[in-house]
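In: sequence and computational prediction follow.
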Amino acid sequence: MTQRIKVMESGADAMAAMYPIGKYLAKSSVEPALLDLVYFRVSQINGCAFCLDMHAKDLRSMGESEQRLYLLNAWREAPFYSKREKAALAWAEALTIIKDGQVPEAVYEEARSRFSEKELIDLTLGVMTINSYNRLNIAFGADVGSYQPGQFA
């Protein structure tokens, strides 16, 4: 998709409203690599090329393996994601693909067993935020491939 609107320029004020959430999440109780893994998975679900490029580059710069990125679509079957990561991914998918108007009880219970209340709130805020960025990029296009690791840190 070609870029329709340069959101970072034309929508600078609107984007500025989202930046404090990113700053909060960067200091949250959920480890940055796990948040980026969740962002990558949600971006796969939503088909956001810009965010996939960005989070793949950020994850690789943090030392994430290519194998784990390649198989993230099949995280349930892959043996190299921790129980905490699997709980976070299930939570992110349930919030991104809402079915029956709620998160399934089993997904909630597993997430609660792996995350404190504060961590689960922070994780939820992260999922909400990446879904918002995905939708902006998908609606207006983005300069896919131009991102450099840490560019928006």
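Out: In hand now; what should we look at?

In: only C-alpha atoms for contact and neighbour calcs from this point on.
Out: OK.

In: what residues of the helix ranked longest in the chain count as buried?
Out: Identified as the longest helix of the chain according to DSSP state H is helix 117-140. Neighbour-count burial for helix 117-140, counted by 16 or more other Cα atoms under 10 Å, picks out 119-120, 122-123, 125-131, 133-138.

In: which strands and helices sit next to that helix?
Out: Judged by 3 or more Cα pairs under 8 Å, 6 or more residues apart in numbering; DSSP states H and E, the packing partners of helix 117-140 are helix 12-26, helix 32-46, helix 49-61, helix 83-96.

In: next one: the first one to chain centre, how far?
Out: Distance of helix 12-26 from its chain centroid, counting by Cα atoms, centre = their mean, to the nearest Å, is 15 Å.

In: what of the shortest one?
Out: Its chain's C-alpha centre lies 10 Å from the corresponding centre of helix 49-61 when counted by Cα atoms, centre = their mean.

In: state the next helix or strand along the chain beyond that helix.
Out: Per DSSP states H and E, the first helix or strand lying C-terminal to helix 49-61 is helix 66-70.

In: which strands or helices does that following helix pack on?
Out: Here helix 66-70 touches no other helix or strand, going by 3+ Cα pairs under 8 Å, 6+ apart.

In: buried stuff in that helix?
Out: Buried, per 16+ other Cα under 10 Å, within helix 66-70: 68-69.

In: use this one as the comparison:
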Amino acid sequence: MARPMLNTAVPEAYRTTIALSAQAEKAALDAGVAPLTLELLRIRASQLNGCGYCLRMHTRDALDKGESIDRIAILPAWRETSYFSAEERAALAIAEEITHISDHRDDDTSAVSPEQAAALRWAAIAINAFNRIAISSHYAVQP
């Protein structure tokens, strides 16, 4: 039996997820988080979850916003490089914290304010929800 596309099978739940993501993004931007930092968070969570659909979407979004291919290529090894600012490193740590919630890793996120940290956690929660929707629905990723 084919899996249902969750976005159309229960459209109200999907619209709620879109609204959650929009609110999280607005809170992050209002708190002073850079738009590229949000894209890096989304890409990193999508890498960890193996969501091809979201990886393609957010990589394109990041490139459109001026992100470099070098930084995207090195993103899985962000802790081993000096490519990322303290604020970006905090956002990436939060992406990993939320994505692998049971690991209880305690990275330093002091480079962002409490408001930014909260908004980034909500953004990570939202992208993880979208990753799970796309993966469990088997969203097609065409070249």
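Out: Looks like it came in fine. All values reported here derive from a predicted model rather than from experimental measurement.

In: which of the helices and strands packed on helix 117-140 of the first structure sits closest to V144 of the first structure?
Out: helix 49-61 (4.7 Å; Cα to Cα).

In: any idea of the angle that closest one forms with helix 32-46?
Out: Angle, helix 49-61 of the first structure to helix 32-46, by axes from the mean of the first three to the mean of the last three Cα atoms, to 10 degrees: 150 degrees.

In: quick one on the thing from earlier: so the longest helix of the first structure matches what in the second structure?
Out: The aligned range for helix 117-140 of the first structure in the second structure is 114-137, by TM-score structural alignment.

In: report the contact partners of A117 of the second structure.
Out: 91, 94, 109 (Cα atoms under 8 Å, 6 or more residues apart in numbering).

In: L120 of the second structure now?
Out: Contact analysis of L120 of the second structure by Cα under 8 Å, 6+ apart lists 24, 28, 38, 91, 94-95.

In: take those and lay them out in TSV including distance to A9 of the second structure and neighbour count.
Out: Putting those into TSV (distance: Cα to Cα, whole Å; neighbours: other Cα atoms under 10 Å) gives the following:
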residue	distance to A9 of the second structure	neighbour count
A24	24	22
A28	30	24
L38	28	25
A91	33	29
I94	31	28
A95	28	29
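
In: nearest residue to the middle of the first structure?
Out: With distances taken as Cα atoms, centre = their mean, the residue of the first structure nearest its centroid is Y39 (1.3 Å).

In: sorry, back to before: from the contacts of L120 of the second structure, which single one is nearest G66 of the second structure?
Out: When the contacts of L120 of the second structure are compared against G66 of the second structure (criterion: Cα to Cα), the nearest one is L38, at 13.0 Å.

In: that closest one corresponds to which position in the first structure?
Out: So, by TM-score structural alignment, L38 of the second structure is matched to L35.

In: return the distance of the match of helix 117-140 of the first structure from the chain's centre.
Out: Computed by Cα atoms, centre = their mean, the chain-centroid distance of stretch 114-137 of the second structure equals 6 Å.

In: what's the mean deviation for it versus the first structure?
Out: After superposition onto the first structure, the mean distance of stretch 114-137 of the second structure to its aligned counterpart is 0.8 Å, using mean Cα distance after the TM-score superposition for the first structure.

In: run a quick neighbour tally on K27 of the first structure.
Out: For K27 of the first structure, the count of nearby residues is 11 (other Cα atoms under 10 Å).

In: any idea how far it is from E119 of the first structure?
Out: Per Cα to Cα, to the nearest Å, K27 of the first structure is found 11 Å from E119 of the first structure.

In: before we move on, back to that, across to the first structure, which of the contacts of A117 of the second structure hold up?
Out: Conservation of these in the first structure, assessed by both residues aligned by TM-score structural alignment, their matches' Cα atoms under 8 Å: retained contacts are T109.

In: just to revisit the earlier point, the match of L38 of the second structure contacts M128, correct?
Out: No - L35 of the first structure is not in contact with M128 according to Cα atoms under 8 Å; the separation is 11.8 Å.

In: which one of the contacts of L120 of the second structure sits closest to T8 of the second structure?
Out: Of the contacts of L120 of the second structure, the one sitting nearest to T8 of the second structure (Cα to Cα) turns out to be A24, at 22.7 Å.

In: save the contacts of A117 of the second structure as a markdown table, and put in distance to Y83 of the second structure too.
Out: What follows is the contacts of A117 of the second structure, written out as a markdown table (distance: Cα to Cα, whole Å):
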| residue | distance to Y83 of the second structure |
| --- | --- |
| A91 | 14 |
| I94 | 17 |
| T109 | 17 |
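
In: I'm done for today, thanks for sticking with me.
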